[in-house]
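# A structural model of the following input is requested.
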Amino acid sequence: MSNNPGSVPANLNGDGIRVGVVQARFNQEITDGLWRACCSELLRLGVLNEDILHVTVPGAMELPITLQRLAQSGEFDVLVALGCVIKGDTYHFEIVCGESARGISTVAMDNDVPIVNMVLTTYTEDQAIERIEDKGLDAARCAVEMGNLMMTLDDNLPGLSGEEADE
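You can find the predicted model right below:
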């Protein structure tokens, strides 16, 4: 706990956190590894199996629309995007990376739901493989921390809890 009375400490207790995970299947060996590491860590942090929804989509470009549908459902405290885009010989890499990231950020902001963007964007397959375990764990930890942070802010900031609407 910080000595600063105005700080909100990181909370990695997953009890009660509802998580939606959308995984792109393109580069599936890599994204399956991200999912396994992420799911394992979510469970280790105390997120209940029944509080995790895992869906897959064809590729990184399909992540934002799927995340939007989950965000609009109101069923999740936090969402996670898992994917892998490896640079090829054409400009397609830049388009997919940029548009996917833009879409994910837009969905988070428009729906007031934190989204952990763990879409690996690497130059080589070896770089992606090297990152699978660490980034999968990071995705889970960030998801739990952000889910808790949003609930803490909702409970402690005036105007966010809905209490003022009754006045």
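# Going by C-alpha atoms from here, please, whenever you check contacts or count neighbours.
Noted.
# Can you give me the buried ones in the stretch of helix or strand residue 155 belongs to?
For residue 155, the enclosing helix or strand under DSSP states H and E is helix 125-156. Judged by neighbour count (16 or more other C-alpha atoms under 10 Å), helix 125-156 contains these buried residues: 128-129, 132-133, 135-150.
# and if you look at stretch 59-73?
So for stretch 59-73, counting by 16+ other C-alpha under 10 Å, buried means 59-64, 66-68, 70-71.
# now swap in stretch 95-107 and tell me
Residues 96-97, 100-101, 103-105, 107 are the ones in stretch 95-107 that count as buried (16+ other C-alpha under 10 Å).
# now these as CSV including distance to residue 29 and secondary structure?
CSV is the format used below for these (distance: C-alpha to C-alpha, whole Å; DSSP: H, G, I helix; E, B strand; the rest coil):
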residue, distance to residue 29, secondary structure
96, 19, helix
97, 19, helix
100, 20, helix
101, 21, helix
103, 24, helix
104, 22, helix
105, 25, helix
107, 26, helix
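# Also this sequence, please, to line up against the first:
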Amino acid sequence: MLHAEKGNASALNGQGLRIGIVQARWNESITNTLAQACTQTLLDAGVAADAIDHVLVPGALEVPVALQALAERGGYDALVALGCIIRGETYHFELVANESGAGVTRLSLDYRLPIANAIITTENLEQAIARQTEKGADAARVAIEMACLLRTLK
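So this is what the prediction gives:
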């Protein structure tokens, strides 16, 4: 059985895994940091650099369609969704947060493929900055752990 302590990527073994990352460009300074932390954690856990595919999309609402394209391509052990939605003055925040989250979950279930959802939703930029590195690393750990778990359940 796989047991990994939070924050300890060395407890995870990503060797032999193929991971796809879909990153929204909206709030790019945040999503770039999410992607850097995610990628570094994957590498630290033994995922080969050439086994990580990284795709950029305009915003969080476009993340699910790119995830779907990767899932349909096949060959991935897990996918990662990266984005940042910061509350504004209109209802748009709720729409984007809810629909992007629902799309990621539906794809994971439909394709029976782990998708670590690190589309962060915050009230303001300061909260996003405070979460960007840890959430990116968390997404990598979740992707590896779930990929390994599903391998053992097959």
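# Let me see the TM-score of these two.
The TM-score (TM-score structural alignment, normalised by the length of the second structure) is 0.93; 147 aligned residues with a C-alpha RMSD of 0.8 Å.
# Show me what the helix holding residue 155 of the first structure is packed against.
helix 28-44, strand 78-86, strand 115-122 (3 or more C-alpha pairs under 8 Å, 6 or more residues apart in numbering; DSSP states H and E).
# from these, which stretch is densest packed?
Among those, strand 78-86 has the highest mean neighbour count (mean count of other C-alpha atoms under 10 Å), at a mean of 26.
# Show me what that strand packs onto, helices and strands only.
strand 19-24, helix 28-44, helix 63-73, helix 92-111, strand 115-122, helix 125-156.
# what about that strand, how far off from the second structure?
Superposing on the second structure and averaging over aligned pairs (mean C-alpha distance after the TM-score superposition for the first structure), strand 78-86 of the first structure comes out at 0.2 Å.
# Mind checking the helices and strands packed on strand 78-86 of the first structure for the one nearest to residue 11 of the first structure?
Closest to residue 11 of the first structure of these is helix 125-156 (C-alpha to C-alpha; 5.3 Å).
# now the buried residues of stretch 95-107 of the first structure as a markdown table including distance to residue 115 of the first structure?
Shown next, in a markdown table, are the buried residues of stretch 95-107 of the first structure (distance: C-alpha to C-alpha, whole Å):
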| residue | distance to residue 115 of the first structure |
| --- | --- |
| 96 | 18 |
| 97 | 16 |
| 100 | 13 |
| 101 | 11 |
| 103 | 11 |
| 104 | 7 |
| 105 | 8 |
| 107 | 8 |
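# Run a quick neighbour tally on residue 54 of the second structure.
14 (other C-alpha atoms under 10 Å).
# State the distance from the residue sitting nearest the centre point of the second structure to residue 67 of the second structure.
Central residue of the second structure (C-alpha atoms, centre = their mean): residue 80, 2.6 Å from the mean position. Computed as C-alpha to C-alpha, to the nearest Å, the residue 80 of the second structure to residue 67 of the second structure distance reads 8 Å.
# Quick check: neighbours shared by those two?
Common contacts of residue 80 of the second structure and residue 67 (C-alpha atoms under 8 Å, 6 or more residues apart in numbering): residue 22.
# The residue of the second structure positioned farthest from its centre: what secondary structure?
Relative to the mean C-alpha coordinate of the second structure, counting by C-alpha atoms, centre = their mean, the farthest residue is residue 89 (26.7 Å). The three-state assignment at residue 89 of the second structure reads coil, by DSSP: H, G, I helix; E, B strand; the rest coil.
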